[in-house]
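Q: Sequence and computational prediction follow.
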Amino acid sequence: MTAVAASSTDADADLTVAAAAAEDRTAVRHRSVGRPLLYGALLLCALLTLLPFFWVVSGSLRGLDEIRSDPGAWLPRHVTLGNFVRLFRTEGFGRFLTNSVLVALMVVIGNIVAASAAGYALAKLEFAGRRLAFGAVMAAMMVPFTTVFVTQFVITVDMGLADTLTGIALPGVALPLSVFIMRQYAQSVPDELLEAARIDGAGEFRIFFRVFLPLAGPAVATITIMSFLNSWNNFIWPLIVAQSTASYTLPVGLAATSQAAQHVTDYGLVLAGAIVVMLPVLVLFLFLQRYFVQGIAGSGMR
C-alpha cells in the first residue's frame, strides 16, 4: 500500500510539473507573438504622430512656388532656407519674439510662485475652507475658456491692462492645473519632515522655501513646461487683448504677417514660423523631461 501511495504521489507530481511546463511554453508563445504586435502598433502610432511634424519641416525647406504647385509633396525638390531668411527679415519679428519671451517668463514665474504656495497650503496647512478652496480649483479646471474670456477681457480693460504684455500674461499666472499638480505632489511629501522642521523652530515660510521647494523639483519642472507651453502657443487671448502690433506675440504676429499681402496666405512663412515656435518647447522638454515624468507620477496624474 505504501509503495502504491508513493507511486501515485510521484505521478501527481509529474503531472503537475508537466502542466506547469506546458503553461510556461504557452506563455512564451503568447509573448513571442504578442510583443512584436505591440511594438508594431506602437511604431505605427509613433509614425502617425511624427508625420505632420515631418511635413512641416519639409515644407519649411521648400520654395513658395513649389509649395503652391505641389502642396502635398513630402520631400522638397530643391532645399532652400529662403523661408527662414524672409521670416527673420520680416518687420516686427524681433519684437514679436521678445513679447512672447517676456509673456512666457511672467507666466512661468507666476505659476511657480503662486501654484507652489497654493498647492503647499492646500495640502499641508489646516485652515477653514480648505476643502472648498480645492473644490474651486477643481471646478476652475473644468470651465472652458470660451465661457470666461469675455469677463476676463472686461476685467482686463477695467484694470487698464488692455494692449499690454501684463494683460496678456495675467490670466495664465496661476493656472488651476498647476495648483492641482503642486497640491497632489505636496501630499506625497512626508509630514514628518515638516514636523521635524517645526520642532527645530522653523516657521512656515522657512519650511516652504528650505524644506518643501527643494523636494518639489519634479513638480516645479512639470508646471514650468505646462505653463510655458500654454503661454507660448496661446493665440486667442493675445489676439483679443493686443490692439496694436507693439503688443503682438509671436503666434499673432506671424498670423498677421503671413496674410498681409492681399490677404493671401504665405505658407512658406507659416511653416518656417511653426518651426521657430516649436523649437523652444522641444528644447525645454528635452532638458526637463526626466523631472516632468517624475512630477506627473508624483502628482498622481495619468
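A: Perfect, I can see it now. This structure is a prediction, so every number in the text was calculated from the model and none was measured.

Q: Going by C-alpha atoms from here, please, whenever you check contacts or count neighbours.
A: Noted.

Q: just checking, what packs against the helix or strand hosting residue 49?
A: Assigned by DSSP states H and E, residue 49 belongs to helix 2-60. If contacts are counted by 3 or more CA pairs under 8 Å, 6 or more residues apart in numbering; DSSP states H and E, helix 2-60 sits against helix 267-299.

Q: circling back to that earlier point, after the helix holding residue 49, heading C-terminal, what element do we hit next?
A: Downstream of helix 2-60, the next assigned helix or strand under DSSP H and E is helix 64-69.

Q: And that following helix, how far out from the chain middle?
A: With CA atoms, centre = their mean, to the nearest Å as the basis, helix 64-69 stands 34 Å off its chain's centre.

Q: Comparison target below:
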Amino acid sequence: MSLQKITSKAITYTLLTLVTLFFLIPVLWVVFSSVKSPVELYKWPPSLLPKTITFVNFETAFKKGNFGLYFYNSAVVTIVSTIITLVINTMAGYALAKYKFYGRDFILVAFLATLMIPLEIIMIPIFVVIRSLGMINSLWGIIIPPAATPTGVFLIRQYLLGVPDELIEAARIDGASEWRLFWTIIVPLAKPVISVLAIFSFMWRWNDFLWPLIVISDPQKYTIQLAISNFMGEYNVDWPSLLAMSVIAMIPVLIVFLIFQRQLVKGIVTTGLKE
C-alpha cells in the first residue's frame, strides 16, 4: 500500500472518529450523569465518569409521575402512527411512481415543497381542523396529522422507480387486481425502504414534543416527552430526574435501531435517486 493511500485512510478515520465523538460524548454525558448522585452532579468542575454509581435519580423520577402510563401513551402513538404512515406513504409512493395520470409531477413537487414549510407556520390551521374533528386531548390528535410525510412518499417513490414496469404488467395480465398486486408484489419488493421509513417514523413519533404539547393538556394523555418536560420549572430544573428519564426515553429508540440497523443500511443504499 502506497504512502498516499495510508495517509488518506488515516485522515479519513481520524475525521470519522472526531465526528463520532462529537455526537457520542453528549449522549455519554447524559447516561453517566443519570447515575451520579445529585451532589456529584452539581459539583464543579464537572466530570464525565461518576465516582459512585447510584440509581436514586431513577427512583425519584418514577415517584414524581405515572411514567408507566406515559410510556404506554407514547407506545400507542408511536406504533399506531408508524403503521398508518407506512400504509399511506407506500400507497402514495407507489401511485406516484407507477401510475400515469394528469398532474402527477405537479402533485409530487407540491408534496415535496411542504418540506420547506416549518410546523410553526401550519400548526394553527392543523389545530383548527383537529379541534373541529373533536381530537383535542386525544391520542388520535397526535397520530393522524403527521401520518403522511413528504420524506416517506419520496423515499418509497424513488425506490419503486427501480421496479420494472413489465413485472407489474405481467401481474395484471395474469388477472391480479390492483389491491392484490400492491400487497403481494409491491410491498414485498419494497421491504428494505419500508424498513427505513419504519425506523424514521418510529423515531419521529417517539421523540415528538411540539405537536403533542399543543394538542394534549390532560396529564393522563401525556407522552413520555411531555412528562419529561415537567421536570423543567419556571425558576429551576430538576436535572437529576430529567437526565434519568431522558436515558429511559432513549432505550426504545436504541433497541429499534440495533434490531433493524442492517435493514436501515440496506434500504438507504438501495434507495437510489432515479428519474
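A: Structure received. It should be emphasised that the depicted structure is a prediction, and the values quoted were computed from it without experimental measurement.

Q: whereabouts in structure 2 does stretch 129-138 of structure 1 align?
A: Mapping stretch 129-138 of structure 1 onto structure 2 (TM-score structural alignment) gives residues 103-112.

Q: and the matching stretch, how far out from the chain's middle?
A: Once both centres are worked out by CA atoms, centre = their mean, stretch 103-112 of structure 2 turns out to sit 24 Å from its chain's centre.

Q: in it, what's buried?
A: Using 16 or more other CA atoms under 10 Å as the test for burial, stretch 103-112 of structure 2 gives 108, 111, 112.

Q: Quick one: residues contacting the closest residue to the first one other than its chain neighbours.
A: When the adjacent residues along the chain are set aside, residue 108 of structure 2 lies closest to residue 96, with 7.1 Å between them (CA to CA, 6 or more residues apart in numbering). With contacts defined as CA atoms under 8 Å, 6 or more residues apart in numbering, the neighbours of residue 96 of structure 2 are 104, 105, 108, 157.

Q: Now distance to residue 266 of structure 2 too, for the buried residues of stretch 103-112 of structure 2, in a markdown table please.
A: Shown next, in a markdown table, are the buried residues of stretch 103-112 of structure 2 (distance: CA to CA, whole Å):
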| residue | distance to residue 266 of structure 2 |
| --- | --- |
| 108 | 25 |
| 111 | 26 |
| 112 | 24 |
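
Q: I'd like to know which of those are part of strands.
A: Among the buried residues of stretch 103-112 of structure 2, no residue falls in strands (DSSP state E).

Q: check which helix or strand covers the residue mapped onto residue 69 of structure 2 from structure 1.
A: By TM-score structural alignment, residue 69 of structure 2 lines up with residue 95 in structure 1. Per DSSP H and E, residue 95 of structure 1 falls inside helix 93-124.

Q: what's the mean deviation for that helix versus structure 2?
A: Helix 93-124 of structure 1: mean distance to aligned residues in structure 2 after superposition is 0.7 Å, counting by mean CA distance after the TM-score superposition for structure 1.

Q: can you state the direction angle for that helix and helix 267-299?
A: If you take axes from the mean of the first three to the mean of the last three CA atoms, to 10 degrees, helix 93-124 of structure 1 sits at 10 degrees to helix 267-299.

Q: Can you point out the buried residues in helix 93-124 of structure 1?
A: The neighbour-count check on helix 93-124 of structure 1 (16+ other CA under 10 Å) flags 93, 95-101, 103-112, 114-123 as buried.

Q: swap in stretch 219-236 of structure 2?
A: So stretch 219-236 of structure 2, judged by 16+ other CA under 10 Å, has buried residues 221, 222, 223, 224, 225, 226, 227, 228, 231.

Q: Sweet, I'm off.
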